[in-house]
Each structure stands twice: as C-alpha cells, then as structure tokens.
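> Just to be clear, the model below is a prediction. Sequence and coordinates:
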Amino acid sequence: MTILIRGGTVIDADRTYRADVLCADPKDGGTILQIGLDLDVPAGTETVDASGQYVMPGGIDPHTHMELPFMGTTASDDFYTGTAAGLSGGTTSIIDFVIPSPKQPLMEAFHEWRGWAEKASADYGFHVAVTWWDESVHRDMGTLVHDYGVSSFKHFMAYKNAIMADDEVLVNSFARSLELGALPTVHAENGELVFQLQKQLLAKGFTGPEAHPLSRPPEVEGEAANRAIRIAQVLGVPIYIVHVSSKDAVDVITRARSEGQRVFAEVLPGHLVIDESVYSDPDWTRAAAHVMSPPFRTSEHREALWRGLQSGQLHTTATDHCVFCASQKAMGREDFTRIPNGCGGVEDRMSILWHHGVNKGRLTPNEFVRVTSTNAAQIFNLFPRKGAVQVGADADLVVWDPAATRTISVKTHHQKVDFNVFEGMTVQGVATHTLTRGALAWTDGDLRAVRGAGQYLKRPPNGAYFDATRIANQLKEPHPIHRAGDKVVKAA
C-alpha cells in the first residue's frame, strides 16, 4: 500500500520546507515517489497525519553490535530485537560489525554474521574487523569489497590477547584499504597501556567497576587516536575514529583536520550526557551496567565532545549498541576486567540528541539530521539511497513530534536487556511514526517490525574521498614509506 505523509515540515540536512511525501508500497520498491503539495495520490493510499510535526530521514546508526559473541557471552539483543528497538526510536538502518576470532578467515566470519542478520527487521550493512594479518586477509579484503559491498574495515587498538590489532596489522590493513578504496575505522585505545593498568589495579585490590575508568584514562585514547591518524597520514588513507569519548581524542582529530587530513569521527549519546560517577554507584549491578569502552567521562570531556559535534570535527552519532543483562555482567563480580563491555542506546539515540542538542540550542534541526543520518550515509556510501528526503531514495522516514515527551525506562523500552543507562531521563522530541522502505514499522506506540524484512546494504568503495586523497598525495613529495605492489615496504 502506498503511504502519504501529509501536513508535515520536511527537514533535510540542507533545507527545511513544507511538503507532503508519497511513499511507494514496499512490494513496488518502497521508495519516495513524490514530494510537494497537492500531490496526485492513488486510490487506497494510507495517510499519516504529520500536522505540526517534522518529516526527516530515518536515523542511521553506523556502530552497533547485535548478537555479538564477546568476553565469554553473547550480546542479548539479536538482529531482530535490536533493529526493532531502533525502529521504535526512529533509526531505520544500522551498520554492524563482523569480528573474526584470532586467525579466523574473514570470509568465514562474514558469512556467519550474514546468517545471524537474516532476521533483521531494518536494513543493515557491515564493517569487517581485521584482527590479524596474512595473505589470506589481504585476499579476503578484496573479495569483501568487490563481491559483497563491504567498504569499511574495523581495527581494535584495545583488547590485548584477543582482537587487538598491533601496528603491523594497522599498517598492512590501512595500505590494503587504500588500494581498495575502503575506509579504515579504528577503536582508539592503547591496548598495552590498558592491559598494564588493569594488572596494577587488580594487584592493589581494585576489583569493582570503579576501576574500569581508572584503567582507561583519556590519555590512552588520545595516544591511540594520534597514532592511528599519523599512520593514516603517512600512508595517505582517510580514517574514521569510532566512539570518541575524550577531549584528548577531539584535540588530535581537530589538529589533523586543520592540517588538511581527511579524518572522520563519531560520538555516542552516552558520552555526551553520562558522567563517570556512575562507576562509583554503591550498587555493584548498576555500576557494572555502565561498563563499556571507552568509559564515560567527566564534564570537561563531555563539553569537548559537544563542541566537536557543533564545529563539525565530529561527524556522526552512533550507539555502539552492545547490551548484556545483569546476569552476564555478573561474570566480572570479582574482577572488573571480566565484566562484558557494552551498553545500549539504539532506541534512544535520536531523542537524546534532539533533547540535549536541538532543544538546548547546541544543534539546529538540520544539523540534527546531518549527525544522525546524512553524514553517516555519505561517509559510508549509502547516500542518497539513505540519509535524504528526496524522490527515488528509500522511504526510510521518521515523523517527529518536537513537542512530545517520553521518559526512558527499562519498563517500556524495546531493547532486550534488563537495564537502560538513560533510565529516568525525560526527553522532549519523539518519533511518532517510522517507515522502513515504505512500510510503517512504528506508529503511535505500536511496533510493527517484521522479522526478516531488513535488507543487506551493499556499499561500494567511496571514490570521492579516495580520489581527493590520491590527488593530494600526488601533489606532495613521496614519503620514505611507500607501497611496492601489494606490500608496504621501507624505501632504500
């Protein structure tokens, strides 16, 4: 059935205007057919009344971990429940992560994750993590880009003795990404420093969640972000830094961008609004529920993140959605390093950004669209299919009531977890309707998500960024480290 969204104000990343939006039936492609006033509407069209509301591109969360096997357990939200929760909050697409075990072939892990994701209720893509290196990884990266539409690769600089990528892996994978036109992404924490600090804290008897932020101070993030950015600079490849949490990291990103380096970065709503004092909660279960990496920080760092988002040094908002129930977090009751790392947010990101961003004058509505949808679509090469209200784009849309309020609570959320880090927060700005490729998946509190309705999103290499980078590289003197064939070598 075609759907007409009538009476609303369209907000895109670059303009705001009054218009109705006609959406095709999912069976007919589920795209936006017409935008304007006095539209020619087919008989039998369902109408959504958007009077007094905004019509915006559906949110894109470029950093989630549904159904992730991690730290001896598996995240409690699977691809169905997690994407359904996202739809209830206005998020219509996610980019999740394939994370191979040490020495596991990339293609084997990719097909495993694709199988799990078939139950998704919203569209999804994948980044693939490079956790080790040999010629098979080099080959599989090419296969993933050319045959499966994976155009970004993840690198964990943390989690020593598990999935941490050392500098050799970073250099080889970044160089291969440049050849393929794929974007390297990085979890920036100095894994060796974290490992040593954890051992020292445990030896001194600090076993609870309060030790978690002490083992991952801002400096370990700043150092790793700087190192990854400098490696990318030497090799001449763009880079994307995930879940920036500290002023230290914002500062090195800003410096690199001011020098003309192509660096992109994301921030999580939790890092914008939650204080590190949560780790000192006398209730161990509540404190442990907030354990994620990087940890939540002080007001100095939160304000730096807001400034980075406002000034355009930080480009996207994601959630790193990776939820574990209290019984799973309890695996680390005697040892904080064994608490499964991860928090939720896929359902609440849009409202939190609107309430604390738009309502407090930090973001305009157009900037809100940019950082919750359009920038992610452009950086990860989904635009204009996603991230825009325009004819021919997927009808992934959210009808947004800026006056409506809701109080976030585990009692009412749709995420499959028994804790919400935003518990009790009242937000003004709510999704009243969410469409995924023309189908109403959320309407006035009624969740209609369909198991398996989500489609896999192929993302071709993003030529625009890489062409610009290559031109810039051709105009400067060659660096003493360069590529010879498929290998990174040091010049004679």
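Received it, and whenever you're ready, just let me know what you need. Numbering: from 1, shown residues only.
> CA atoms for contacts and neighbours, from now on please.
Noted.
> Against Arg459, how distant is the residue lying closest to Phe97 once chain neighbours are set aside?
Leaving aside its sequence neighbours, Phe97 sits nearest to His127 (Cα to Cα, 6 or more residues apart in numbering; 4.9 Å). Separation of His127 from Arg459 (Cα to Cα, to the nearest Å): 10 Å.
> which residues are in contact with both of the two?
Val150, Ser151 (Cα atoms under 8 Å, 6 or more residues apart in numbering).
> ok, back up a step: report the contact partners of the residue nearest to Phe97.
Ile95, Asp96, Phe97, Val98, Val150, Ser151, Ser152, Phe153, Lys154.
> can you tell me which helix or strand it belongs to?
Taking DSSP states H and E as the definition, His127 sits inside strand 123-129.
> What residues sit buried inside that strand?
Asp123, Tyr124, Gly125, Phe126, His127, Val128, Ala129 (16 or more other Cα atoms under 10 Å).
> Nearest to Thr412 among those residues?
Asp123 (23.9 Å; Cα to Cα).
> my read: the closest one touches Gln455, true?
Yes: Asp123 is within contact range of Gln455, at 4.6 Å (criterion: Cα atoms under 8 Å).
> shared neighbours, these two?
With Cα under 8 Å, 6+ apart, Asp123 and Gln455 have no common neighbours.
> End to end on stretch 46-56, go ahead and measure it.
19 Å.
> Over to stretch 97-105?
Stretch 97-105: ends 15 Å apart by Cα to Cα.
> Please compare the first structure with the one that follows:
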Amino acid sequence: MKLLLKNGTIVTSGKVFKEDILVENGVISKIGKNLSIDSGQAVDLHGQYIMPGGIDVHTHFNLDIGIAVAKDDFYTGTVAAACGGTTTIIDHMGFGPKGCTLHHQLDKYKADAETDAVIDYSFHGVIQHINDEILDEMDSMVEDGITSFKGYMTYDYKLQDKNMKVIMEKLSSLGAMTTVHAEAHDEIQELRKKYIEDGKVEPIYHAKSRPVKAEVEAIERMIKMSKEAGEAPLYIVHLSSGDGLDVIKKARAEGRNIYAETCPQYLFLNEDKYLEDKYRGLKYIMSPPLREKNNNKRLWKGIAEGYIQTVATDHCPFDFKLKKELGSKDFTKCPNGAPGVETRIALMYSEGVTKKRISITKFVDVVSTTPAKLFGLYPKKGEIILGADADFMIIDPKKKMTIEHKNLHENVDYTPYEGIDLVGYPTMTISNGEIIVKNGKFLGKKGRGKFIKRNRF
C-alpha cells in the first residue's frame, strides 16, 4: 500500500521545509517536490505540519502496585497515545514477585502488549535486587533488545548506592543506559512519619514530605556514582525542580555523561494544586511531587537550552475515585501517578511552540528525535529520512482545542489538565504507513503494534 503526503510542511529536529513524502510498505521511500502516485492513497496536508511520530519513553501501562492497578492497559493506553500523536512508547515495567528474574517481567509485559498494543513499543528493564545471577542476566536482556534499565532510590525495592554503582558499571559495559528515579529515601520517610504523627494528612504534605532537596541530593549522588563507574551513561527520569536542573547543568558543563527527562506536569502545574478543596488535591499525588511555580519557568529554560533532552509523561493512571477512597484520610495511602499520555504533544506544541518558549525544531527534538537516539530507536524512529519507519504526527498549528476529560481516550476518570486552552493540535497519526487516527477518531486495530528490539546506547 502506497501513501502520499502532499503539500504539508515537514519539520524535523534540524530543519523545516516543504516537500512531499511517499510511503511504501510502511517506510519512507521518497521525499521530494511534486511527487505523485498511480495507486494508493494521497492525502493533502496543506497548512499542516508533518513531524516524526511522537515517542513517549516513560509510561506505566498495566501497572499493578498491590493496592491498585493502573486503569490503562496496553490497548486503552496506546489508543490514547496514538490519538495524541504518539507512535512509539517505552514502558517502565512494574515490580514483579520478590526475587524474580529480569525476564519474568519482560515476558509478562511482552505477552500483554503483543495482543493489545496499537502502536510500536519497547520496555525498560526494572531492577528490584542485585546479585551475580541478575548481573549475568543483563547480558541476555540487552541481547533481547532491552538496552535501558531503571533503578529506584526510593520505594520498597530501592537500591543501595553501592549496588547502583555496580549496576551502572555493568550496564555501561553492555552499551546500556541506567535510568534512575532520584529521590533521597531516608529523608522522605522521616518527613512522612513526622507529618502523619502531627496529623498533617492533607495532599499538600505529600509535596512537603518530598522536598526539592531530596531530589537534588539523590541526583548529586547518582552523578558521583556515574563518574566513579567510568562515566557510565545516566538518565534522570521525571526531573521536577529548577535546583535539580542546576545540578545537571553543572555536571554537563564538567563533561559528565548525564541526560534528563521532564514531564508536562512539572512544566504546567504547581503545588498549589494540592490545596484544591474536597480532596481534589489528591488528583496530583505523584512522585516527585508538583513544585512551587517558579520551577515551571526554570524547566522550560532547561529544555530551550538543551539541558533537558526529553519530555515524557510518566503516564500512571489511577482513578480520582480510588485516590479519594484510599487517600482522603492519609496522603501516604494515595496511589502515586497521573495520566497524560494523550495530552503531551498538544500541550508541548501549544505552550511551547505557539507561546515561543521553544522553537518548533526543539519541540520535535524533545518529543521524538532525542528520545529515539538515547534509547536505541534511531534512525528508524524519530526522524524523517529515506528508509525510516513511516511514523508521523500531523499537527494543525491553527486548530484550537480546550482539554476536556470527556473528549480524551485515556481510561481514567479525570485529566490534570482540564480546561487548558490550546492552539495547535494533532489531526492525524500515521504508524508504519497506516493512518490510525484522524480528527480524534481511532481507526487502527488492536494488537497491530510491534515490539522493537532496541539498539545499544
């Protein structure tokens, strides 16, 4: 099947130009002016942008945390992603049974996604504990295309610093990336205990118990370990604070091998949300928490200056109804996480490009191209060149939209971005040469997505 995209403006991370794109057998076969076809489908995109499909490298589908299961599985979650312009996701697998192998979770998640995912997908390995068997198993995981792994500095399966260093050395030797949830566990636990003992159980104390300094301290420790591990590549997930960014800026100026991701919630929302009445502040319980408003501007600047390389979502959807049931009398009982996989592209375009916080090429870079490069998907994904997968998001820069939960496809009972007015919105999503979303309607089939065996870092 041939597909011809005509009269649109192509935008990559490096340039903006007007040419047509011919797709054959799911890949880009020609790029040029005045292309034509004698069979297949031609689509006139006059006045719209043709960009590489969005890549979200931080989702949590089918996440089971014991007290709750995330509302989006690999079908509803990838449908929502596709409707928002995303054509590839890399999911952070949840914890498995105590003592399980690395492949235990990979096998489970691959089975879930194989039957359900509507766009292409991969996974980050999850490290719950460390021993010789786990270190040896990393070799075969990387051979299987899992070239990034996540370690936690907090939560039940937090890793000790000495083990984190061993992990970084091992992964670096394999050409794999260490990604880290960076928060100082002990300080957080002490503050949580103190607030609960003092009867301070409202949502705002979630933010107060996970202060910026806990993020800063953890990032500093990880950078030090990366250096000691021979400049092992280090990726900080969901950076939330300007002070944390300053640590990363300093490290990169010194030549450290560190990369950073932030998320829309840390660019658009702030800790005032925790003060909403009738427990509505529980909607925004996530870790790291929302910060004071000045951090929004500092993180935007970090994106524009290249110190933050990716914008992902940390899409972790638990119903507000459940958050109220579990957390209304104690913020520590509220499931962590918020939805966002469908709204990421539109928010970043409207608030970033339309409002001139970032250039249109920088937008493409942080939502598609650099995620592909860092996580072994490039150049098949994240780029518009001959031979690349025909994954595109089409954006109408003049289309106006107000975010409303009722119009989204995320399988959760709220959106944290309710009521935000947008200028510029995805109108079409093309995955491997197939139009799977048009004007907000999903046209694809369940299970059409494929597992991507990723390249080494």
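That came through, no problem. Source: prediction; values computed, not measured.
> which one of the contacts of His127 of the first structure is nearest Trp306 of the first structure?
Closest to Trp306 of the first structure, out of all of those and judged by Cα to Cα, is Ile95, at 23.3 Å.
> Secondary structure class of the closest one, three-state.
Three-state assignment for Ile95 of the first structure (DSSP: H, G, I helix; E, B strand; the rest coil): strand.
> what residue of the second structure matches up with it?
For Ile95 of the first structure, the aligned position in the second structure is Ile90, judged by TM-score structural alignment.
> tally of neighbours for its match?
With neighbours defined by other Cα atoms under 10 Å, the count for Ile90 of the second structure comes to 22.
> any idea how far Lys6 of the second structure is from it?
In terms of Cα to Cα, Ile90 of the second structure sits 30 Å off from Lys6 of the second structure.
> got it, and Ile89 of the second structure?
In terms of Cα to Cα, Ile89 of the second structure sits 27 Å off from Lys6 of the second structure.
> what about the two, which has more around it?
Counted by other Cα under 10 Å, Ile89 of the second structure and Lys6 do not tie: Ile89 has more neighbours, with 27 against 22.
> didn't the more buried one look like it was pressed against Phe61?
No: Ile89 of the second structure is beyond contact range of Phe61, at 10.2 Å (criterion: Cα under 8 Å).
> Residue range in the first structure corresponding to stretch 255-265 of the second structure, please.
Using TM-score structural alignment, the residues of the first structure aligned to stretch 255-265 of the second structure are 260-270.
> buried sites along that stretch?
So stretch 260-270 of the first structure, judged by 16+ other Cα under 10 Å, has buried residues Gln261, Arg262, Val263, Phe264, Ala265, Glu266, Val267, Leu268, Pro269, Gly270.
> In the first structure, what range does the top helix by length along the second structure match?
What stands out as the longest helix in the second structure, according to DSSP state H, is helix 212-228. Counting by TM-score structural alignment, helix 212-228 of the second structure pairs with residues 218-234 of the first structure.
> The second structure: helices as residue ranges?
76-83, 102-116, 132-143, 161-174, 185-197, 204-208, 212-228, 242-253, 264-268, 294-304, 320-327, 344-347, 360-364, 370-374.
> tell me the average deviation of the first one from the first structure after fitting.
Spelled out, that is helix 76-83 of the second structure. Compared with the first structure after fitting, helix 76-83 of the second structure has a mean deviation of 0.7 Å; criterion: mean Cα distance after the TM-score superposition for the first structure.
> Next: the longest one.
Averaged over the aligned pairs, helix 212-228 of the second structure sits 0.6 Å from the first structure after superposition, using mean Cα distance after the TM-score superposition for the first structure.
> What sits closest to the alignment partner in the second structure of Leu68 of the first structure if chain neighbours are left out?
Alignment note (TM-score structural alignment): Leu68 of the first structure maps to Leu63 of the second structure. Of all residues beyond its chain neighbours, the one nearest Leu63 of the second structure is Ala70 (5.1 Å), with distances taken as Cα to Cα, 6+ apart.
> thinking again about what came up before, which one of the helices of the second structure lies closest to Leu443 of the second structure?
Going by Cα to Cα, the one of those nearest Leu443 of the second structure is helix 76-83, 9.6 Å.
> got the angle for the closest one vs strand 120-126?
130 degrees (axes from the mean of the first three to the mean of the last three Cα atoms, to 10 degrees).
> which residues are contacting helix 76-83 of the second structure?
61, 87, 89, 117-119, 341-342, 408-411, 426, 428-429, 436-437, 440-442.
> Separate out the buried members of these.
61, 87, 89, 117-119, 341-342, 408-411, 426, 428-429, 436-437, 440, 442.
> so what's the residue nearest the centre of the first structure closest to, chain neighbours aside?
Centroid-nearest residue in the first structure, with Cα atoms, centre = their mean: His63, separated by 2.4 Å. Leaving aside its sequence neighbours, His63 of the first structure sits nearest to Asp320 (Cα to Cα, 6+ apart; 5.0 Å).
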